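> structure here, sequence nowhere to be found:
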C-alpha cells in the first residue's frame, strides 16, 4: 500500500531563537519520508514544548538571548525518556562544545550544515550515534591539549594490529 511516510518516523524538535532557522530546518527535515518536525520553539518555550510534543531528537541552539541552551539541555536531560539532543551553533570554535558534550548532548552541529547531510545526521542521532560537524570536530581537537597526539597514537596502534597486505 502506498504510504508517503516511512514505517518508523523520527520525531524532531527544533529550538532556536531565530524563526528563520526554525523554519529552514523544518523545511529541510520535513522533506525526508522518515522524519517529521513535531515541535519548534524559541528558548523560553523550549522545555514546555518538548515535554508536550515528545520528539525523539531535539536540535537545540546553544546560545539564545532569553535562556542559555546549556540550561535547556540540562532540563531536557532530566526528563523521563529524554530526547536525544544535538546542540546547534553558528560558531565553529564555540567554547561550549566540551561543556555540552559532558552535559549529555549527543552531537554538535553548525547551523550552516549542508542541507543534504542534515537528515542523515538526525537519523544517526536517533539510532544512538554521536554527530559532530567537521568544523566542530576540528575545533574540539584544537581546544583539547594533546587530543591530536592521542588520535595519532591510536592510529599508530591500529596500524600495528593490521597485518600488511600481500
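Arrived safely. Remember, it's a predicted structure, so these values are computed and weren't measured experimentally.

> please make it C-alpha for all contacts and neighbour counts, starting now.
Will do.

> find the centremost residue of this protein, please.
residue 86 (2.4 Å; Cα atoms, centre = their mean).

> where does it land in three-state SS?
What DSSP: H, G, I helix; E, B strand; the rest coil gives for residue 86 is strand.

> included below, for side-by-side comparison, is a second structure:
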C-alpha cells in the first residue's frame, strides 16, 4: 500500500455491502479501506480514530442514521470528504445529506471501476454529483419555494463574476474547466471559489453547487 494511499471508511448496516465495497476498493493500489462501521455512531467514532480521507456513508441505518452522522462529522476539525450511499438516486435523504455537508452521492449499484474513480475524485476535493442528478434532486424537493427564496437571497450577496463561477460549480465543472470557460487563470478561480464559500456559508463546492441549482442559475 503506497504511502499516499487514499484512506477510506465504509459505513453500511449490511455487512455484505461493506464486504462488497471493501473488495472493490481493495483492488485499487492507491486506496486503503481503514475500517468499516455498521451505524452512524460507530461511523463518527471511526472517523475520529482513523482520520480517513473519504467516508462512504449509507444514509438509512437503524439507530444513528447517516444524516445525523454526516452532521456530526462535518463539524469535526478537518473533516473527511463524505459521499452518501443510496439505493435509488431520487432519494430526498440524499438532498438533505448534501445540504448537511456530504460532498456527493453514489448509487450502490455503481459499477466497480466507476466507484474507484469516484472515490479518487472525492479525495481530490471535487464534487461527486452529476448536474443531471442535482437538478432532479432539487426539482423533487418538497420545500422548493422556501429553498429558492433563501438561495436567491444568498446569491444576491455575490458579484456578477462570482455568480458566473457559482453557475459553473452547479454545472459540475472543475476549476480548470471554469477557468477556460470564463477566460480566467485557475488560481483566480480558486480565489473566487474560496471567497464565495465564505459568503454563502457553504462547507464545500457541493453545497455551493446546490445553491446555484436552487437559485435557478444552472440552465436546464
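Thanks, I have it. Keep in mind that this is a model prediction, so the values were computed, not measured.

> alignment lookup: the residue nearest to the centre of the first structure to the second structure.
Aligned counterpart of residue 86 of the first structure in the second structure: residue 83 (TM-score structural alignment).

> please name the residues that touch its match.
Residue 83 of the second structure sits next to 54-57, 102-106, 122, 128 when contact means Cα atoms under 8 Å, 6 or more residues apart in numbering.

> and the strands in the first structure?
For the first structure, the strands defined by DSSP state E occupy 10-15, 35-41, 57-61, 84-89, 107-110, 131-132.

> looking at those, which is nearest to residue 160 of the first structure?
In terms of Cα to Cα, the element of these nearest to residue 160 of the first structure is strand 131-132, at 27.7 Å.

> show me what the closest one is packed against.
strand 107-110, helix 115-126 (3 or more Cα pairs under 8 Å, 6 or more residues apart in numbering; DSSP states H and E).

> ok, 7 Å please
Using 3 or more Cα pairs under 7 Å, 6 or more residues apart in numbering; DSSP states H and E, the elements in contact with strand 131-132 of the first structure are strand 107-110.

> the strand it packs on aligns to what range in the second structure?
Under TM-score structural alignment, the match for strand 107-110 of the first structure in the second structure covers residues 104-107.

> grab the nearest non-local neighbour of the residue nearest to the centre of the first structure.
Of all residues not flanking residue 86 of the first structure in the chain, residue 107 sits nearest, at 4.3 Å (Cα to Cα, 6 or more residues apart in numbering).

> report how many residues lie close to the one you found.
For residue 107 of the first structure, the count of nearby residues is 24 (other Cα atoms under 10 Å).

> which ones are touching it?
Counting by Cα atoms under 7 Å, 6 or more residues apart in numbering, residue 107 of the first structure touches 86-87, 130-132.

> filter those residues to the buried ones?
By neighbour count, with 16 or more other Cα atoms under 10 Å, these hold 86-87, 130-132 as buried.

> in the first structure, which residues correspond to the longest helix along the second structure?
Using DSSP state H to define each element, the second structure has its longest helix at helix 186-200. Helix 186-200 of the second structure lines up with nothing in the first structure when matched by TM-score structural alignment.

> for that helix, packing partners?
Contacts defined by 3+ Cα pairs under 7 Å, 6+ apart place helix 186-200 of the second structure against helix 175-182.

> can we see that at 8 Å?
Helix 186-200 of the second structure sits against helix 144-155, helix 160-170, helix 175-182, helix 205-214, with contacts defined as 3+ Cα pairs under 8 Å, 6+ apart.

> can you point out the buried residues in the match of strand 107-110 of the first structure?
Buried-residue list, stretch 104-107 of the second structure, by 16+ other Cα under 10 Å: 104-106.

> that stretch against the first structure, how far on average?
With mean Cα distance after the TM-score superposition for the first structure, stretch 104-107 of the second structure departs from the first structure by a mean of 0.7 Å once superposed.

> quick one: distance of that stretch to the chain centre.
Stretch 104-107 of the second structure sits 8 Å away from the centroid of its parent chain (Cα atoms, centre = their mean, to the nearest Å).

> ok, stretch 87-107 of the first structure next?
On Cα atoms, centre = their mean, the centre of stretch 87-107 of the first structure falls 9 Å from the chain's centre.

> now stretch 57-66 of the second structure
Distance, stretch centre to chain centre, for stretch 57-66 of the second structure: 16 Å (Cα atoms, centre = their mean).
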